[in-house]
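With the sequence up front, the predicted model follows.
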Amino acid sequence: MMPLLAGAVFFDRDGVLNEDVGYLHKAEDFRWIEGARDALKLVQDHGLLSIVVTNQSGVGRGYYTLDDVAALHRWMTSDLSKDGISITAFYACPYHEEATVPEYRIADHPDRKPNPGMIQRAIADWKIDRGKSVMIGDKQSDMVAAQSAGVTGALFGGGNLMDFLARHLPR
């Protein structure tokens, strides 16, 4: 018997879960998007996984480190846990063709959206059913990554994320 596959909501981070302040890497600069906490709770209440897939070219540009990104993601996890909300996993891509940190200077890296690498890795890692999943992003590159990974994409144009997600939640 095949194991049951989980459904998931993939979230871009900056501009979807939090206000995009440009190269965010410190908790003190973090502001949740309106309705983001409720949206994450909705995902959890529906038995879906919540997966964050975020390009982080600031790492490649030398503005901050992957450890800084991980620390911010730990802070987000801790902040959400106060309300019994969790994020299943975070995937961050530091690669960029114009990176100043040589190890991250890779053009068209498979993980960097619009490429689907982060979504594909999450699908494999968490045994996710593409047909029961959606990618919420605020850029066309998020939609291209979703389509390339075989996941429905929903372009978030701002406003209340909970209201938006309620209309796009996988069934």
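Noted; the coordinates are in hand. Numbers count the residues shown, from 1 in each chain.

rest of the way, CA atoms for contacts and neighbours
Noted.

Let's verify the residue nearest the centre of the chain: helix, strand, or coil?
What sits nearest the mean C-alpha location of the chain, by C-alpha atoms, centre = their mean, is V52, with 2.4 Å. With DSSP: H, G, I helix; E, B strand; the rest coil as the basis, V52 sits in strand.

Pull the residues that contact stretch 151-158.
Contact with stretch 151-158 is made by 15-16, 130-131, 133-140, 142-143, 146-147, 164, 168, as judged by C-alpha atoms under 8 Å, 6 or more residues apart in numbering.

go again using 7 Å as the cut-off
R130, G131, S133, V134, M135, I136, G137, D138, K139, M143, A146, Q147 (C-alpha atoms under 7 Å, 6 or more residues apart in numbering).

Below is an additional structure, to be compared with the one above:
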Amino acid sequence: MGSSKTPQIRAVLFDRDGTLVVDVPYNGEPALVRPMPDAKAVLDSVRRKGLSTGVVSNQSGLGRGLLVQAQVDQVNARVEQLLGPFDVWEICPHMDGDGCGCRKPAPGMVYSACRKLGLETSEVALIGDIGADVEAAEAAGAVGVLVPTPLTRPEEVSRARLVAPDLAGAVRLLLELA
């Protein structure tokens, strides 16, 4: 029984590196894409429930000149090939100091994904592996769930309102909120 003040989650956005796929810093090589454990099964279950899916990913390698757009596009195509189609992709090419509104923890990519999906931010969740993912979700008015990895800083875990041990646990948490 859902509460009237908690809108149902209608879409789940995912961080790419460290959440959906193993983080290879500044990866421009599709052959290096490796899904995180259970990522495919979790995404399939989200899609079976009729929820939209999307990816929101900081890709500062573009701004740093370490990657070109074609490389990012090829890596993203490989992610889709391995994990199924996503309804929306949002990529921020900027570096930390650029002051853009899209680079997580800023909420710009979440807002843009919601517009493209035709959803209110309160109907959307974002699952990621670092504090910036959760902060971007919350700044937009969406639900953020942290799935820590060994690289996640302890203070990010302690600050996160919702923490799950893995992707499947994160989705279970979200469905309980619905």
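Nice, thanks for sending it over. Here the structure is a predicted model, which is why all the values come from computation and not from measurement.

Once they're superposed, what TM-score comes out?
After superposition, the two chains reach a TM-score (TM-score structural alignment, normalised by the length of structure 1) of 0.83; 155 aligned residues with a C-alpha RMSD of 1.9 Å.

quick one on the thing from earlier: quick one: the residue nearest to the centre of structure 1 from V16 of structure 1, how far?
10 Å (C-alpha to C-alpha, to the nearest Å).

Mind picking the one among the contacts of stretch 151-158 of structure 1 that's closest to F10 of structure 1?
M135 (4.5 Å; C-alpha to C-alpha).

Trace that closest one over to structure 2, please.
Matched by TM-score structural alignment, M135 of structure 1 corresponds to L126 in structure 2.

Mean distance between the strand or helix carrying its match and structure 1 after superposition?
If you go by DSSP states H and E, L126 of structure 2 is part of strand 124-128. Aligned to structure 1 and superposed, strand 124-128 of structure 2 gives a mean residue distance of 1.0 Å (mean C-alpha distance after the TM-score superposition for structure 1).

Distance from the chain centre to that strand, please.
Centroid separation between strand 124-128 of structure 2 and its chain, computed with C-alpha atoms, centre = their mean, to the nearest Å, is 6 Å.

name the helices or strands packed onto it?
strand 11-14, helix 131-140, strand 143-146 (3 or more C-alpha pairs under 7 Å, 6 or more residues apart in numbering; DSSP states H and E).

and with 10 Å instead?
Counting contacts by 3 or more C-alpha pairs under 10 Å, 6 or more residues apart in numbering; DSSP states H and E, strand 124-128 of structure 2 is packed against strand 11-14, strand 52-58, helix 108-117, helix 131-140, strand 143-146, helix 167-177.

what comes into contact with the third one?
What that stands for is helix 108-117 of structure 2. The contact list for helix 108-117 of structure 2 (C-alpha atoms under 10 Å, 6 or more residues apart in numbering) reads 10-11, 13, 52-58, 87-92, 100-104, 118-126, 133, 136-142.

give the contact list for A149 of structure 1.
N115, P116, G117, M118, I119, Q120, R121, I123, R130, M135, M143.

aligned partner of M162 of structure 1 in structure 2?
Using TM-score structural alignment, the partner of M162 of structure 1 in structure 2 is A168.

what about that match, distance to V42 of structure 2?
6 Å.

and if you look at V33 of structure 2?
17 Å.

can you pull the contacts of L51 of structure 2?
Counting by C-alpha under 10 Å, 6+ apart, L51 of structure 2 has contacts I9, R10, A11, V12, L43, S45, D87, V124.

Looking at neighbours, which among those is most surrounded?
V124 (29 neighbours; other C-alpha atoms under 10 Å).

What residues does the residue lying closest to that one once chain neighbours are set aside make contact with?
Leaving out its chain neighbours, the residue that sits closest to V124 of structure 2 by C-alpha to C-alpha, 6 or more residues apart in numbering is A11, at 4.9 Å. Residues counted as contacts of A11 of structure 2 (C-alpha under 10 Å, 6+ apart) are 46-47, 50-54, 87, 113-114, 117, 119-126.
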